[in-house]
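Asks: I'd like to go over a predicted model; first the sequence, then the structure.
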Amino acid sequence: MDYERQPYRRCGRSGLLLPAVSLGLWHNFGEGKPLDGQRAILHKAFDLGITHFDLADRYGPPIGAAEAAFGRLLPRSLRDEVVVTTKGFNPMWDGPYGVGGSRKHLLATLDRSLQRLGLDYVDIFYLHRDDEETPLEEQVATLDHMVRTGRALYVGVSNFSPERTAQAARLLRSLGTPLLVHQPSYSLLNRGIEDSLLGVLEEEGVGCVVYSPLAQGLLTDRYLNGIPADSRAAEGRFLTPDRVTPEVLAFVRSLSELADSRGQTVAQLALAWALRDPRITSVLVGASSPEQLEANVAAVDRLDFTEDELATIERAAKESGVQA
């Protein structure tokens, strides 16, 4: 591990530090991906000081495959040096207990995740979604039980509204198990958390680890000259061609000019922009190669922005129509 490569940020009001850039295993781990390639990405992550690895029970394909691959590849000698996270709520097996926020499902799906990972505990377990059909009291009591039984060290929520996040934080606090972190989507093309969620997290002392900071690849130079045949948009994988609009491309071209002046790529600029706010603990990036991961982590080499640069970004967003 190279602990000097990037900064580590405190997660909310906890004692846990996370790297500014963390590795998400949503897209590129699982069956259909060469095991040697996955191993190379993990080893590069260690070299880059990435200590935080984000998974979910459903990540694959097939479902569960990302956890199983990570479990095979993680050197057990590094267990105490890494933060391993997973999530529950997702449809995982047939029947009434195979999905949702019930105590029955959440404990079972975490136990299955631990089996796939080959671990005794995860560092963070997230409620992946808010199950509005299950009382929030039951969901958070289950999180508390996970910590008390040693299945998880910390707990978090993902994709919760500001109001439900505040409720979950207060309920967990009353049980003696703090809400460590929230994981929302956030990028230059998706700024909704700025309206109120970040304020709630700051007030409640909850960290924020954001996913899709590159908007599934839109905030890169990948689509400036059309949609490549081997791209995520061409395949319709979490990004469809209709999202590659003239407005988005105009905005990305403006970002490209600014990035050039800063000695960065568009992707590095977008990651640095997300990290400009001290309430953001870490950004999750995926990687299809060690080289791509190294390029993304290089965003930390230039995290400062001048007022003029921030104003340029805001103006470009408004002029292109991607931000009201």
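Replies: Cool, got the structure.
Asks: rest of the way, CA atoms for contacts and neighbours
Replies: Noted.
Asks: which residues in the stretch 201-324 of the chain form strands?
Replies: 207-210, 282-285 (DSSP state E, counting those that start in this stretch).
Asks: Other residues contacting the last one?
Replies: Judged by CA atoms under 8 Å, 6 or more residues apart in numbering, the contacts made with strand 282-285 from elsewhere in the structure are 9, 18-24, 54, 208-214, 271, 274-275, 293, 296.
Asks: Drop anything exposed from these.
Replies: 9, 18-24, 54, 208-214, 271, 274-275, 293, 296 (16 or more other CA atoms under 10 Å).
Asks: Inside helices: which ones of the residues you listed?
Replies: Residues of those located in helices (DSSP state H): 271, 274, 293, 296.
Asks: Nearest to residue 63 among the residues you listed?
Replies: Using CA to CA, residue 293 comes nearest to residue 63 of these, at 23.7 Å.
Asks: ok, second structure coming up, stack it against the first:
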Amino acid sequence: MYTAAENRYDLMPYRRCGNSGLKLPAISFGLWHNFGDDTPHATKRAMCQTAFDLGITHFDLANNYGPPPGSAETAFGEILKTDFRPYRDELIISSKAGYDMWGGPYGEWGSRKYVIASCDQSLKRMGLDYVDIFYSHRFDPETPLEETMMALDHIVRSGRALYVGISSYGTQRTREAHAILKELGTPCLIHQPSYNILNRWVETDGLKTALKDLGIGSIAFVPLAQGLLTNKYLNGIPAGSRAAQDKSLDPSVVEMAIESVKKLNDIAAARGQTLAQMSIAWVLREGGITSALIGASKPSQIIDCVGAIKNLDFTAAELAAIDAISEEKAINLWAKSSAE
């Protein structure tokens, strides 16, 4: 039987999420990859236990995470039952609706029908009465934004979630969503955009500044560019990697960025950090992002990532060098969704 480490809160920083009363760990754990039926359940349990023992209280999911879709939530529901049930009130559990989940006209996007039904399905898979945060996973250009936001408001008022957020919305849509939710009386707690050294659209789009102005928290997904900003690809594309499998990371993207990644690795080494640690520290620099959302395929990767919190400060020279490299290879795999 699992017993959480007694010192789990000693080292992890917890940051206030926007203007809310909620604090999130500087590093959160996402179950997008490696929590489907293709990963042994024992490995999933070990990763979740390791994360919580290191002070990671936030576990991020979505309806379609797997494969197959829904299987990540089912697996996490089992882990809640066997390991985390005594710690439920110490956890922030989030899920989302927006991408393709089931067949027919009501299985994706942002209609009230889909969003509320998806939330109910997620709760059932995880065996929960409520999630802490529920997101609109992407902007729906064919559904009135008011309808999607009213569905989120209903999810909170009906007790299905404590807070709501949005993911991959561009600046203008974020401002509109914030205004609608504010009028409804259910504030937008958090935005989840893609953001890393090689993908800085939240800066050029003005989203990072807008979130600060609006008092909305932020959690950056793919801070490691799906493994590209780690030591995994320094010597090419290894067998079994996401790029080798063409699994959400195009091998041509790796080939294009590899020289820039090597330069970044040299800067990290000079800082006494791994490339992954420096990349996470960069996302969290100066408090502009509330939490960095990491993924992992084994517990040791989580341990390495959490090591980033030991050094979150950068010199002006380091930031200038990173800026010069990031300008060489700007990569935004979510450009279409974040343009809305």
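Replies: Great, that's in hand. None of these values were measured; they are calculated from a predicted model.
Asks: quick revisit: any chance of the strands of the stretch 201-324 of the first structure in a markdown table with distance to residue 151 of the first structure as columns?
Replies: Below are the strands of the stretch 201-324 of the first structure laid out as a markdown table (distance: least, CA to CA, whole Å):
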| stretch | distance to residue 151 of the first structure |
| --- | --- |
| strand 207-210 | 21 |
| strand 282-285 | 23 |
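Asks: I'd assumed residue 279 was in contact with residue 198 of the first structure.
Replies: Yes. With contact defined as CA atoms under 8 Å, residue 198 of the first structure reaches residue 279; the gap is 7.0 Å.
Asks: returning to that earlier point: most widely separated two among the ones in helices among the buried ones among the contacts of strand 282-285 of the first structure?
Replies: Maximum pairwise distance among those (CA to CA): 16.9 Å, between 274 and 293.
Asks: Which helix runs longest in the second structure?
Replies: helix 251-271.
Asks: Just give the closest residue to the equivalent of residue 145 of the second structure over in the first structure, not the sequence neighbours.
Replies: Using TM-score structural alignment, the partner of residue 145 of the second structure in the first structure is residue 136. Excluding the flanking residues, the one nearest residue 136 of the first structure by CA to CA, 6 or more residues apart in numbering is residue 168, at 7.1 Å.
Asks: The second structure: which residue goes with the one you found?
Replies: Using TM-score structural alignment, the partner of residue 168 of the first structure in the second structure is residue 177.
Asks: Burial check on its match, number of neighbours?
Replies: The number of residues packed near residue 177 of the second structure is 21, by other CA atoms under 10 Å.
Asks: does it really touch residue 150, like I thought?
Replies: No. Contact between residue 177 of the second structure and residue 150 fails when scored by CA under 8 Å: they sit 10.0 Å apart.
Asks: From residue 319 of the second structure, how far out is the alignment partner in the second structure of residue 262 of the first structure?
Replies: Using TM-score structural alignment as the criterion, residue 262 of the first structure maps onto residue 271 of the second structure. Counting by CA to CA, to the nearest Å, the gap from residue 271 of the second structure to residue 319 of the second structure is 12 Å.
Asks: Next: residue 240 of the second structure.
Replies: Distance from residue 240 of the second structure to residue 319 of the second structure, by CA to CA: 33 Å.
Asks: got a list of what the aligned residue in the first structure for residue 245 of the second structure touches?
Replies: By TM-score structural alignment, residue 245 of the second structure lines up with residue 235 in the first structure. The contact partners of residue 235 of the first structure, taken as CA under 8 Å, 6+ apart, are residue 229.
Asks: start to end distance for stretch 229-237 of the second structure?
Replies: Stretch 229-237 of the second structure end-to-end distance (CA to CA) = 13 Å.
Asks: Same question for that stretch: list its buried residues.
Replies: Within stretch 229-237 of the second structure, the residues that qualify as buried are 229-230, 233-234, 237, counting by 16+ other CA under 10 Å.
Asks: Including distance to residue 261 of the second structure, could these go into CSV?
Replies: Output for those, formatted as CSV (distance: CA to CA, whole Å):
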residue, distance to residue 261 of the second structure
229, 7
230, 8
233, 8
234, 7
237, 13
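Asks: With respect to residue 156 of the second structure, which of these is nearest?
Replies: Nearest to residue 156 of the second structure among those: residue 229, at 36.5 Å, using CA to CA.
Asks: Assess the claim that the closest one and residue 261 are in contact.
Replies: Yes. When contacts are counted by CA under 8 Å, residue 229 of the second structure is listed as touching residue 261 (6.5 Å).
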